[in-house]
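Asker: below is the structure, and that's it, no one-letter string:
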């Protein structure tokens, strides 16, 4: 697609829908345009809210529980003709009704508890996502927002936006290669050579924007390293990317 005005690319960029050459061009423009940074933040926050509105996160143990229950479920027996045995209505019917009532009460109680837990977890996740989106928008639209960029391995590009007034930083990666099996990209604040953990990137996404964990504090720059899954307290390998914050 050919677009001469980069301002029209903000929505597509927020949804990761740009071609690689368009993304590079727009990111160069984004570093100089506060209006587009605000548009990208607002489009991204809106997309996140829409996704949360239809998302449903199952419990981590749900798959294990289902597989365990399957092993104990009886198969349907073959259809056969059985003789009807007369039973006393005063003895069999009440027992059947009581058993059915107990099973129904137990099932409904379990469903209600599960639904309540799922709803509470969904609200908590939505609240955390909303807070993060608001903080990202605050950094990107701050009057003192400053953009710093650097090249990453494999032709990828890293851009970090810092705001002294917000004391936070937002990192954007584009064209990032998938890390090796069992590894993850970890972000760090560089405080005069001492590295402070600042969060993990999503290994399944080549393009992403994230609010770095913690405040900028005395950091003079940031780094990206490849760490074991789950991250590390200190870097285990030399950085694959370094970005200095101008004084």
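Answerer: Ah, there it is. Values in this document were obtained by computation on a predicted structure and should not be read as measured data.

Asker: please make it C-alpha for all contacts and neighbour counts, starting now.
Answerer: Will do.

Asker: all helices of this protein, in order?
Answerer: Here the chain has its helices, by DSSP state H, at 10-14, 20-30, 34-54, 62-71, 92-140.

Asker: out of those, which one sits most buried?
Answerer: helix 10-14 (a mean of 20; mean count of other CA atoms under 10 Å).

Asker: who's in contact with it?
Answerer: Applying CA atoms under 8 Å, 6 or more residues apart in numbering, the contact partners of helix 10-14 are 18, 23, 26, 36, 39, 40, 41, 43, 44.

Asker: circling back to that earlier point, let's have the helices of the chain in JSON lines, adding distance to residue 173.
Answerer: Shown next, in JSON lines, are the helices of the chain (distance: least, CA to CA, whole Å):
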{"stretch": "helix 10-14", "distance to residue 173": "12"}
{"stretch": "helix 20-30", "distance to residue 173": "10"}
{"stretch": "helix 34-54", "distance to residue 173": "14"}
{"stretch": "helix 62-71", "distance to residue 173": "33"}
{"stretch": "helix 92-140", "distance to residue 173": "15"}
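
Asker: and of those, who's closest to residue 150?
Answerer: Ranking the helices of the chain by proximity to residue 150 (CA to CA) places helix 20-30 first, at 11.5 Å.

Asker: before we go on, here's another structure to hold up against the first:
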């Protein structure tokens, strides 16, 4: 996942507009790139300021994907990069006050971008209805990652059974990413969650929770994949393992070596 893709997810996370699969991809990417935490902090601050400046209006559930689509179309990264390059050329070693001003400027711009994205969604809905926005909806991160993996010359895949369900892991060593596609996987029992792990030697690294929906394929992506990793799924207490390590034997384990 590149920084621009992460910014799209971070914006959706700040707006609480990500699907479970997108939230899982967001957490996995942040775990793999802790230096991107600054992006998350800025987006959360922007979302908070935007929330204080907007009147409270009950949102329509179907606007989630449409708002994400509008945010995805906003030119966030180029605008920020240009501002940073200009500031760097004018003052290679800015004093603390100048840095604060730059942060406020970026934050103000992103508030405008968030508000503009929401305005575009509402305006389009009024003129054309939801069907128009659906045709411009962006690909989910897992779908885009799966397409890139399948196009890679070193693409690999392995399928395993989980009861009546099947789970197929797609991966590419050169891309350093993997996508798990679960078909017909029943939701976890009440008070429990599925948790996805990468097992690397003796170390188990959590990739977040899996919350499949009845009748729908579930896709989960990781950008912290390395050759030879084992991708496993365990059943954990609701909310995930309290210890940060698997508390039960895997119900699924796929080796990529």
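Answerer: Structure received. None of these values were measured; they are calculated from a predicted model.

Asker: could I get the TM-score for this pair?
Answerer: After superposition, the two chains reach a TM-score of 0.46 (TM-score structural alignment, normalised by the length of the first structure), with 138 aligned residues with a CA RMSD of 3.7 Å.

Asker: nearest to residue 115 of the first structure among the contacts of helix 10-14 of the first structure?
Answerer: Among the contacts of helix 10-14 of the first structure, and counting by CA to CA, the member closest to residue 115 of the first structure is residue 44, at 28.9 Å.

Asker: could you measure from the closest residue to that closest one other than its chain neighbours over to residue 65 of the first structure?
Answerer: Leaving aside its chain neighbours, residue 44 of the first structure sits nearest to residue 14 (5.3 Å; criterion: CA to CA, 6 or more residues apart in numbering). Distance, residue 14 of the first structure to residue 65 of the first structure, using CA to CA, to the nearest Å: 38 Å.

Asker: for the second structure, what spans make up the helices?
Answerer: Under DSSP H, the second structure gives helices at 3-14, 20-32, 37-53, 63-73, 76-90, 96-128, 130-134, 141-151.

Asker: helices or strands next to the last one in the packing?
Answerer: Helix 141-151 of the second structure sits against helix 20-32, strand 165-172, strand 177-183, strand 218-222, with contacts defined as 3 or more CA pairs under 8 Å, 6 or more residues apart in numbering; DSSP states H and E.

Asker: nearest to residue 141 of the second structure, out of those?
Answerer: With CA to CA as the measure, helix 20-32 is the member of those nearest residue 141 of the second structure (6.7 Å).

Asker: now that closest one: buried residues?
Answerer: Of the residues in helix 20-32 of the second structure, 20-32 count as buried by neighbour count, 16 or more other CA atoms under 10 Å.

Asker: follow-up on the earlier one: could you dump the helices of the second structure into a markdown table and include distance to residue 170 of the second structure?
Answerer: Formatted as a markdown table, the helices of the second structure follow (distance: least, CA to CA, whole Å):
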| stretch | distance to residue 170 of the second structure |
| --- | --- |
| helix 3-14 | 20 |
| helix 20-32 | 15 |
| helix 37-53 | 28 |
| helix 63-73 | 25 |
| helix 76-90 | 29 |
| helix 96-128 | 34 |
| helix 130-134 | 27 |
| helix 141-151 | 7 |
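
Asker: residue 205 of the second structure: which of the ones you listed is closest?
Answerer: Using CA to CA, the helices of the second structure put helix 20-32 closest to residue 205 of the second structure, at 9.6 Å.

Asker: just want the angle from that closest one to helix 3-14.
Answerer: Compare the direction of helix 20-32 of the second structure with that of helix 3-14 by axes from the mean of the first three to the mean of the last three CA atoms, to 10 degrees and you get 120 degrees.

Asker: so which elements touch helix 20-32 of the second structure?
Answerer: Helix 20-32 of the second structure is packed against helix 3-14, helix 141-151, strand 203-210, strand 218-222, with contacts defined by 3+ CA pairs under 8 Å, 6+ apart.

Asker: circling back to that earlier point, nearest to residue 193 of the second structure, of the helices of the second structure?
Answerer: Nearest of those (CA to CA): helix 20-32, 12.4 Å.

Asker: rewinding a little: closest to residue 174 of the first structure among the contacts of helix 10-14 of the first structure?
Answerer: Nearest to residue 174 of the first structure among the contacts of helix 10-14 of the first structure is residue 23, at 8.1 Å by CA to CA.

Asker: residue contacts, that closest one?
Answerer: By CA under 8 Å, 6+ apart, the neighbours of residue 23 of the first structure are residue 13.

Asker: and it, how close does it get to residue 65 of the first structure?
Answerer: 44 Å.

Asker: and if you look at residue 52 of the first structure?
Answerer: 25 Å.

Asker: to residue 191 of the first structure, which of the helices of the first structure lies closest?
Answerer: Residue 191 of the first structure lies closest to helix 92-140 among those, at 20.1 Å (CA to CA).

Asker: let me know the angle separating the closest one from helix 34-54.
Answerer: 180 degrees.

Asker: what is helix 92-140 of the first structure packed up against?
Answerer: Applying 3+ CA pairs under 8 Å, 6+ apart, one finds that helix 92-140 of the first structure contacts helix 34-54, strand 157-163, strand 168-174, strand 208-211.

Asker: quick revisit: of all the helices of the first structure, which one comes closest to residue 222 of the first structure?
Answerer: Closest approach to residue 222 of the first structure among these is made by helix 92-140 (16.2 Å; CA to CA).

Asker: tell me how many other residues surround residue 67 of the second structure.
Answerer: Number of residues near residue 67 of the second structure (other CA atoms under 10 Å) recorded here: 23.

Asker: confirm for me that it is in contact with residue 119.
Answerer: No - when contacts are counted by CA atoms under 8 Å, residue 67 of the second structure is not listed as touching residue 119 (9.2 Å).

Asker: once you drop chain neighbours, what's closest to residue 186 of the first structure?
Answerer: Nearest to residue 186 of the first structure is residue 200, by CA to CA, 6+ apart, at 4.5 Å.
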